[in-house]
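Asker: Give me a model of this one.
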Amino acid sequence: MEKEKSKIGRIVDTKIIKRLYAYTKPYRFTFYGVVLLTLLIAVLGPIRPYLVQYAVDNYMIEGKENLLLQITWVMIALLALQTIVQYAHTYYSGWLGQTIIKDIRLQLYQKILSLRLKFFDKTPIGRLVTRNISDIETLSNVFGDGIAAIVADILQILAILVMMFLTNWRLTLVSLSMLPFLLITTYIFKEKIKVAFAQVRTAVANLNTFVQEHISGMNIVQIFAMEEQEAQKFNEINKEHRKANLKSVLYYSVYFPVAEIISAAGTGLLVWYGAGEVIEEYTTLGVLIAFMMYISLFFRPIRMIADRFNTLQLAIVSSERVLNLLDNQEDVMPNGNLRPNGLQGDIRFENVWFAYNDEHWVLKDVSFHARPGETIAFVGATGAGKSSIINLINRFYEIQRGQILIDNTPIQQYDLATLRSHIGVVLQDVFLFSGSIRENITLGNPDISDETIWQAAELVGAKSFIEKLNGGLDYQVMERGATLSVGQRQLISFIRAMVYKPEIIILDEATSSVDTETEELIQEAIAKLMQGRTAIVIAHRLSTIQHADKIIVLDKGEIKEIGTHEELLKQNGYYAKLYQMQFVGEYV
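Answerer: Okay, here's the model as predicted:
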């Protein structure tokens, strides 16, 4: 399993910020509202200490109780306003972040759907899960606890500094005497926690990848009794995750107490020096009380800003990963614009060369012609290139040389969705989603009625077993169809192919996973399914393809023989030997 490596980016990448800002345009009124609320928070913060100073110096000491009551009500109203503004800022910045990541997550998933299979061959599924869920969730911090919160903190710090210097510059300098120590501590914490957070994100991605792969392949793990070894591997990855998280916990547990001590030392110096100022009547008691409030308001955002910067930095890293995937054009299948209502089913391969990578050819100079309504069967050893033929007809991969035409038109000119909607595929390894039988057959297509489903089910002989299921078409299939037999899953895949009424049908080892009785049951259905349609059939059991119009023998990516069953037997070549081996095997 390939592990994802740690990546630490810059704190603020302006290019990424600009890209993310573009997503706010549909919600620009909310965005600018959040900006306005941020400014209000910065302005309202220093007002309360000033009102306390004014009340102490002008009303409390002089005994003006009526005026003191009035200013108390003003402070209560200000506190209520601050509460409302803070609530609105928190809520709408969170709403904006969640709404934007909803849009980005949808866009990312649509992008993943557009990627060619070659991309999934080289990319762990767990990593894509991390991109679509964890990374995008972290990305929301750019709009929530990230930029908006940092800007609010910085503006509040500046506003407090201005008020402090305007009130008493000497007390301001004393109050800020511990600031260099706090800044140094904050910088060290920021650098350390940045590395730790990057390691945490990497550990999460590796955990997701490992768990997804091994749960999907649990049958292999248990068949080979590898539970203990796989548990040990997971334990090592889990330890890395724990180690990364504990490192971040350690930095937090050290930083915040140290920052609190430094802040307390600053407050202590202020009280010591300010008390002398008050005694000497160089300043007033109200100013000293206000400064104690100012310094509390000043140091709080400084303590938090390092954490916010690292949260933002993590969000930037996650954003870069997500945007890189969104920008991926190399693995996007180019789409044509031809959208015919139907196909004749004429398939032609002309000197096709194909490789999954550039070094090893899977198909070499393959040429054949399947006329409308013909059944073409492919036989050959494992790795001969049979399944690659199917992948290329569906245009899951691009060929390197030659040309593939359907109805005398290069397949690159067809709209992909339209092309594939006219091709029905029944694979040996049937994949069923969690959901009802109906949903697995229609795949969410509302145009397919229950009547159409039952007609197809009756044709393939699956109606009786579906009726016996609890709920019939509403029977809930467990993940990957675990509660159904292999034969039942295969029959459902036949129904799924038939209800879409394709002009081209592809059967890839479609009966190799079913028992003899089930195979006999669906052979007649296959014959009906292929009537009037071009059929491409891959089978190891030669008895299922004897009536094919043309049989093509592949060996190591090259066509060795072409002909009917009888013609190939007369040639006494590869096909004849394979047939004799199977015939003898059945009757010995």
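Asker: alpha carbons only for contacts and neighbour counts from here, please
Answerer: Will do.
Asker: Now do the helices in the stretch 401-550 of the chain.
Answerer: Ranges of helices within the stretch 401-550 of the chain are 416-421, 437-442, 450-459, 463-468, 486-499, 516-530, based on DSSP state H, counting those that start in this stretch.
Asker: Minimum distance to Thr167: which of these has it?
Answerer: helix 416-421 (70.2 Å; CA to CA).
Asker: now the helices of the stretch 401-550 of the chain as a markdown table including distance to Gln428 and mean neighbour count?
Answerer: Listed next are these as a markdown table, based on distance: least, CA to CA, whole Å; neighbours: other CA atoms under 10 Å:
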| stretch | distance to Gln428 | mean neighbour count |
| --- | --- | --- |
| helix 416-421 | 18 | 18 |
| helix 437-442 | 16 | 21 |
| helix 450-459 | 19 | 17 |
| helix 463-468 | 20 | 14 |
| helix 486-499 | 8 | 23 |
| helix 516-530 | 13 | 16 |
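Asker: Would you do the same for the sequence below? I want to compare the two.
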Amino acid sequence: MSPEKFLLMYAKRYWYLFLVGTLLSLILTILEVLPPRLMKTAIDAFLTGRGLSSADRFHGVVSIALAILGIRALSFLFGFASSYVTGYAGAKIVFLMRKDVFSHVISLPYSFFTRTPSGTITTRIVNDTQNIQEFFSSVVTSVIMDVLLLGAVIFSLVQISKELFGHVYYLLPLVAVSILLFRYFDRKAYRKVRTNLARLNAFLAEHIAGVSIIKILNLEKYKEKEFSKVSSDYYKSLMEQLYVFGIFRPLMDFLYFLGVSLIIWYGAKYVTNKTLGFGVLYAFVSYLDMFFRPLRDLSEKYDIIQNSMASSEKIVNLLKEKREFIGNPDGPRRIFKGFLRFENVWFSYNGNDWILRDVNLDFHPGKLYAIVGETGAGKSTLMSLINGLYVPQRGTIYIDNIPLLEYNLRFARKQIAAVPQDVLLFSGTILDNIRLFDETISENQVLEALERVHALDIIERLPGGIYYEIVERGTTLSAGERQLIALARAVLFDAKIFILDEATSNVDVITEMRIQESLRELSRERTVIMIAHRLSTVKDADEIVVVHEGRVVERGRHSDLLKKKGVYYKLYQIQFESV
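Answerer: Predicted coordinates:
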């Protein structure tokens, strides 16, 4: 879909508002071209005309002055109505557009967010849609009015004096060529502006989120230089666009004054020879000024047009991203037991380098499992595959002997609880974050879930308890508190499969004991899988799975794996010899 078709698709929804705006523009155009004609009549008929008494001249001039005043008053009223109607249409269109774009973004696969900076996505949803709103609110009916006005002015110029028009008509091709050149160079410059703005937003979003790391590592000076480079690129693209504007606007002024000079030169001769009235000359110059007025404003309007075209082009490209595959919409929605099986699973993020190789695993409810291995072995990838965030290139993942992709993943994911190392909490209260803003879930149910994960006493010590307000992604809470809240959330929604990715790596010993105790109790009825680096946290697991270079190389209990003196034994030696 082209940017033009994209904008038209939304404009069609409010065609009646744009029709009203067009009719108002037509009325405004008629009102705009009347005053020069009335001034012509005032000058030629009443001021310089012959055979009229002073009283008749006075009454005639006063009548025309009142008529012009009335026209200007009507222009104000219709102009206000036009601005309100188009502004309302633009606001409604962008309101719908933002909803559609956000809805599409959150339906995209997880891989999209791993390769696209969050600042770029924010720019598309906020800044680019705002540019489009300005287009609908300020440009659409304005351009229609300008076209109507130009047509009416040219007609008036020819009608008032063909002789004078014959001396300036050749300016029209020069104006047309200037506009075409401006259009080409401005569009080229504005694409650079939008691209560099997205880079700037992405840089800011990334580095503001990671400001703690910048301070800890003393990277302020280095990041200042890096930001200066990104900001400089944006500045250069703005200056390139400014050069285009700096040439076009004065060029329009030059062509206007050239036309006025020619009209005064030839008009003075006609007036002197009395073959042309002074009122005609005045009206012709007024219409010439009226002709160049929208052309002078074209740079600003075309700036908005190019801005909106560039923005809509980027939004269209975003909307072209394929939505996430959510399994079978008509498939099973309920996981009953939580029996999990990997059968000959191969997976690669880029299609070339295999992260997992021929993985065969099974996890049964009622047992506590642990997955260990060196960094990059593929442990966290297993979690992403179980949730359906990624789809393996080969092999099949089964839940309760049904292929994962046969489930309706929107419902199945609610029953697969994933607790990452860094738990993200939303702005709101702890209550909101545990029940995920579902007000049909009672407070007592939330308190019961906290009790089951041994976190109720910790949460009650916070100001307000479960009504404690969470801000900035939950950074005011400790890592352990966030982990416990995530566990309570999973218990509340009756997840059948629990996956914890390094959930105890950043918590204190007491909180780790609470989490371990909670997991042991939860594993009696559910499938619980711990992904860990620290082997001390997995010693009591019912079964430990060792992953090495993307393959499952060992399985068993802690004591049995140590006796084998294989990969697990080496990992254990490395960790505990370094302590």
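Asker: Give me the TM-score for these two chains.
Answerer: Between these two chains, after superposing, the TM-score reads 0.91 (TM-score structural alignment, normalised by the length of structure 2); 572 aligned residues with a CA RMSD of 2.6 Å.
Asker: Show me what the longest helix along structure 1 is packed up against.
Answerer: Under DSSP state H, the helix in structure 1 containing the largest number of residues is helix 227-279. In terms of contacts (3 or more CA pairs under 8 Å, 6 or more residues apart in numbering; DSSP states H and E), helix 227-279 of structure 1 is packed against helix 169-175, helix 179-216, helix 285-326.
Asker: That helix relative to helix 179-216, how many degrees between them?
Answerer: Computed by axes from the mean of the first three to the mean of the last three CA atoms, to 10 degrees, the angle separating helix 227-279 of structure 1 from helix 179-216 equals 160 degrees.
Asker: Helix 227-279 of structure 1 vs structure 2 - mean distance after superposition?
Answerer: In the superposition with structure 2, the aligned residues lie an average of 2.6 Å away from helix 227-279 of structure 1, counting by mean CA distance after the TM-score superposition for structure 1.
Asker: List the residues that contact the residue nearest the centre of structure 1.
Answerer: Most central in structure 1 under CA atoms, centre = their mean is Asn132, positioned 1.7 Å from the mean C-alpha point. Taking CA atoms under 8 Å, 6 or more residues apart in numbering as the definition of contact, the neighbours of Asn132 of structure 1 are 105, 108-109, 322.
Asker: Tell me roughly how far stretch 304-312 of structure 1 lies from structure 2 on average.
Answerer: With mean CA distance after the TM-score superposition for structure 1, stretch 304-312 of structure 1 departs from structure 2 by a mean of 2.8 Å once superposed.
Asker: and the two most separated of the contacts of Asn132 of structure 1?
Answerer: For those, the farthest-apart pair by CA to CA is Tyr109 and Val322; their separation is 10.6 Å.
Asker: Which one's more surrounded, those two?
Answerer: Comparing Tyr109 of structure 1 with Val322 by neighbour count (other CA atoms under 10 Å), the higher total belongs to Val322, at 21 against 15.
Asker: Structure 2: which residue goes with that one?
Answerer: Using TM-score structural alignment, the equivalent of Val322 of structure 1 in structure 2 is Ile315.
Asker: Name the nearest residue to that match, ignoring sequence neighbours.
Answerer: Counting by CA to CA, 6 or more residues apart in numbering, Arg124 is the residue found nearest to Ile315 of structure 2 once chain neighbours are left out, at 6.2 Å.
Asker: got the contact list for the one you found?
Answerer: 311, 314-315.
Asker: Could you report the separation of it from Gln483 of structure 2?
Answerer: Here the criterion is CA to CA, to the nearest Å. By it, Arg124 of structure 2 lies 32 Å from Gln483 of structure 2.
Asker: so what's the corresponding residue of structure 1 for Asp400 of structure 2 up against?
Answerer: Asp400 of structure 2 maps onto Asp407 in structure 1, with residues paired by TM-score structural alignment. Listed by CA under 8 Å, 6+ apart, the contact set of Asp407 of structure 1 reads 343-347.
Asker: just these now: which is nearest Leu419 of structure 1?
Answerer: Distances from these to Leu419 of structure 1 were compared by CA to CA; the smallest belongs to Leu343, at 8.8 Å.
Asker: Under a three-state scheme, what state does the closest one occupy?
Answerer: Classification of Leu343 of structure 1 by DSSP: H, G, I helix; E, B strand; the rest coil places it in coil.
Asker: Please identify the residue in structure 1 that aligns with Ser161 of structure 2.
Answerer: By TM-score structural alignment, Ser161 of structure 2 lines up with Asn168 in structure 1.
Asker: What is the burial count for that match?
Answerer: Other residues lying near Asn168 of structure 1 total 15 when counted by other CA under 10 Å.
Asker: quick one: it from Leu288 of structure 1, how far?
Answerer: Per CA to CA, Asn168 of structure 1 is found 9 Å from Leu288 of structure 1.
Asker: Can I get the helices of the stretch 401-550 of structure 1 in JSON lines including distance to Ile100 of structure 1?
Answerer: Output for the helices of the stretch 401-550 of structure 1, formatted as JSON lines (distance: least, CA to CA, whole Å):
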{"stretch": "helix 416-421", "distance to Ile100 of structure 1": "28"}
{"stretch": "helix 437-442", "distance to Ile100 of structure 1": "30"}
{"stretch": "helix 450-459", "distance to Ile100 of structure 1": "38"}
{"stretch": "helix 463-468", "distance to Ile100 of structure 1": "43"}
{"stretch": "helix 486-499", "distance to Ile100 of structure 1": "36"}
{"stretch": "helix 516-530", "distance to Ile100 of structure 1": "47"}
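Asker: could you dump the contacts of Arg124 of structure 2 to JSON lines with distance to Met39 of structure 2?
Answerer: Written out in JSON lines, the entries for the contacts of Arg124 of structure 2 read as follows (distance: CA to CA, whole Å):
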{"residue": "Ser311", "distance to Met39 of structure 2": "45"}
{"residue": "Lys314", "distance to Met39 of structure 2": "49"}
{"residue": "Ile315", "distance to Met39 of structure 2": "49"}
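Asker: of those residues, closest to Pro329 of structure 2?
Answerer: Closest to Pro329 of structure 2, out of all of the contacts of Arg124 of structure 2 and judged by CA to CA, is Ile315, at 27.2 Å.
Asker: counterpart of His89 of structure 1 in structure 2?
Answerer: Correspondence of His89 of structure 1 to structure 2, assessed by TM-score structural alignment: Ser82.
Asker: follow-up on the earlier one: out of the helices and strands packed on helix 227-279 of structure 1, nearest to Trp73 of structure 1?
Answerer: Among those, helix 285-326 comes nearest to Trp73 of structure 1, with 17.9 Å by CA to CA.
Asker: Quick one: the strands in the stretch 301-450 of structure 1, in order.
Answerer: Secondary structure of the stretch 301-450 of structure 1 by DSSP state E, counting those that start in this stretch: the strands cover 347-354, 363-370, 375-379, 401-406, 409-410, 423-426, 435-436.
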